[in-house]
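**Q** Have a look at this prediction, sequence included:
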Amino acid sequence: MKKQFIILLLSIICISCKEEKKTNGKLNVVTTTTMITDLVQNIGGEHINLQGLMGSGVDPHLYKASEGDVTKLSNADIIFYNGLHLEGKLVEVFEKMKNKKTIAISDAIDESTLIGSDYFASNYDPHIWFDVDYWIQATQFVVNKLSEAIPDQKIAFETNGANYIKKLQTLKVKIKNIIETLPQEKRILVTAHDAFNYFGKAFGFEVVGLQGLSTATEAGVQDVQKLAAFIIEKKLKAIFVESSVPKRTIEALQAAVKSKNHDVVIGGTLYSDALGNAGTIEGTYIGMFEYNVNTIVNALK
């Protein structure tokens, strides 16, 4: 396994030794998570060749590069990734690629405003897309990076970015209006892992994740029992599974609550570390966010 990783690493590092490759006269751009793919697509549009590594339901914490990924990365002119150690298995690869081709979206965010964590490798919560204001900053960041790489299309990127930022601002207002229908005392969100802390901070929710910030951390029996007691104490109506995390942990939590002669329903499936299927409303960042908020509010009322 170690040998295979070294071969993968060497294959990717050699990118810096190659000249830029263009397909149909356009730069080849590779992205990691579905959220970043959607963001870059909204800005780059027809002016770039875009390929995403991860699809719907893929957990970036546990994702490992395949041979096909090596080809995509080696042919890329620009690689956008989240950073803050979200892509746990790819961190060493990206950190070794010390050239302008690898760009961390999280670099757009002032570190002093991030949620800290002693339990995550970067010491920061990496789930930055759940703060719409952060995603607006990320949008402008991508506009700037693509404009630097393809100056001839700067106006197009700036126009696309400005239009997308307007949509994100509208999204934020819409979300706030939906959440306002839920009493403050009911704004407690229990999910499989701590992906929603930025959402909670931005919109006034107490957020509790069973597995912590990374899905690589298993929930123990004590974690389940402690959270079950919390659910009973707070009289929560619903808890939530996540599309990119096996539902068995939340089902175990539901069973633990029931064993104490209380009931809590699974209020639905939320999109956390990945968007929904391509071609669906939930397959876009804006659609995913609206879906999540509606699912949460309807289940907790």
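**A** Looks like it arrived, so ask away.
**Q** all contacts plus neighbour counts: C-alpha atoms, from now on.
**A** Fine.
**Q** right, and the helix or strand after the host helix or strand of N177?
**A** Using DSSP states H and E, the element containing N177 is helix 154-179. Per DSSP H and E, the first helix or strand lying C-terminal to helix 154-179 is strand 188-191.
**Q** Buried ones in the helix or strand just after that next one, by neighbour count?
**A** Using DSSP H and E, the helix or strand that follows strand 188-191 in sequence is helix 197-203. Residues of helix 197-203 classed as buried by neighbour count (16 or more other C-alpha atoms under 10 Å): 197-200, 203.
**Q** now swap in stretch 254-261 and tell me
**A** 254-257.
**Q** Who are the contact partners of D125?
**A** Contact analysis of D125 by C-alpha atoms under 8 Å, 6 or more residues apart in numbering lists 84, 114-117, 197, 213.
**Q** go with 7 Å
**A** Residues in contact with D125 (C-alpha atoms under 7 Å, 6 or more residues apart in numbering) are 115-117, 213.
**Q** Kindly provide the distance from the nearest residue to L171 once chain neighbours are set aside to L146.
**A** Leaving aside its chain neighbours, L171 sits nearest to I286 (6.8 Å; criterion: C-alpha to C-alpha, 6 or more residues apart in numbering). According to C-alpha to C-alpha, to the nearest Å, I286 and L146 sit 22 Å apart.
**Q** Please compare the first structure with the one that follows:
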Amino acid sequence: PDADIVLYSGLHLEGKMENILKKIGEQKPTAPVAEAIPEEKLISTEEDQDMHDPHVWFSIPLWLYAIDEVEKQLSEAKPAYADEFKKNAEKYKENLKNLDKKARDQIESIPKKSRVLVTAHDAFAYFGKEYGFEVRGLQGLSTDSDYGLKDVQELVDVLADKNIKAVFVESSISEKSINAVVEGSKEKGHNVSIGGQLYSDAMGAKGTEEGTYEGMFTHNIDTIVNSLK
């Protein structure tokens, strides 16, 4: 209630909370910053072509649009600080561009045929498109989506056919679904390990390196590269 401005991601990431945020917008400035990304750069969901996958922050070039929108909204809300907001945004964008280059350099150490990212739910489509990975999620975009035996078997077949050695769990989802894939692979005679935990719908704990955008992205890249290279 004390905030001068409310910024949120948008693209339906917040679900029903979006209605509340729009209501707040009647009293004070609110803005869905990810919706500043040009629509032609967004990925439609399989379930509804009129809706877009909200996990845009896994592409640094796309997330730069959101940074520009944050700067714009803050400058409009507090014009006296506009120069400072601009300076901070430019510095931060430079950091992210360096991180993007570093990530691409690291990914080069993974053989192209091994650039397959298997996770519990389908949160990494933008990552795959941006950085050249085939992405397979056992569940849909929602962490509440169900999966069945057929889904597990399809992933097991992909892992065996492409000789993929690692799959990944996510910080915000139970490991049960991915463990089913590991067990299914073992039964087929293909050993797959859990390559580590990725941050998908949440960052790390407050006060940790992974609790920042840069730290979360770095952790994910390091985990993926170390397991698949």
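**A** Nice, I can see it. Since this is a predicted model, take the numbers as computed values, not measurements.
**Q** what TM-score do we get after superposing?
**A** Superposed pair, TM-score by TM-score structural alignment, normalised by the length of the second structure: 0.94. Supporting alignment: 228 aligned residues with a C-alpha RMSD of 1.6 Å.
**Q** Which residue in the second structure aligns with the residue nearest to L171 of the first structure?
**A** Using TM-score structural alignment, the equivalent of I286 of the first structure in the second structure is E214.
**Q** ok, which stretches of the second structure are helices?
**A** 17-24, 60-77, 82-107, 125-131, 149-161, 176-187, 213-228 (DSSP state H).
**Q** The residue nearest in space to the middle of the second structure: what's it in contact with?
**A** Taking C-alpha atoms, centre = their mean as the criterion, F58 is the residue nearest the geometric centre of the second structure, at 4.0 Å. By C-alpha under 7 Å, 6+ apart, the contact set of F58 of the second structure is 124, 126-127.
**Q** Kindly recompute the last result at 8 Å.
**A** 124, 126-127, 217.
**Q** Would you reformat these as TSV and include distance to I107 of the second structure?
**A** TSV is the format used below for the contacts of F58 of the second structure (distance: C-alpha to C-alpha, whole Å):
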residue	distance to I107 of the second structure
F124	15
Y126	15
F127	12
F217	13
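**Q** Which one of those residues is nearest to A34 of the second structure?
**A** Distance to A34 of the second structure across the contacts of F58 of the second structure (C-alpha to C-alpha) is lowest for Y126, with 13.0 Å.
**Q** Roughly how far does that closest one sit from P1 of the second structure?
**A** 34 Å.
**Q** Let me know how buried D83 of the second structure is, in neighbour terms.
**A** 12 (other C-alpha atoms under 10 Å).
**Q** what about the alignment partner in the first structure of it, distance to G279 of the first structure?
**A** D83 of the second structure maps onto I155 in the first structure, with residues paired by TM-score structural alignment. Distance of I155 of the first structure to G279 of the first structure, computed by C-alpha to C-alpha: 27 Å.
**Q** Can you check which of the helices of the second structure gets nearest to S193 of the second structure?
**A** Ranking these by their distance to S193 of the second structure (criterion: C-alpha to C-alpha) puts helix 176-187 first, at 6.8 Å.
**Q** how big's the offset between that closest one and the first structure?
**A** Aligned to the first structure and superposed, helix 176-187 of the second structure gives a mean residue distance of 1.2 Å (mean C-alpha distance after the TM-score superposition for the first structure).
**Q** Where does that helix end up in the first structure?
**A** Across the first structure, the stretch matching helix 176-187 of the second structure (TM-score structural alignment) is residues 248-259.
**Q** Which residue in the first structure aligns with the residue nearest to the centre of the second structure?
**A** Using TM-score structural alignment, F58 of the second structure lines up with F130 in the first structure.
**Q** Thank you kindly, that will do.
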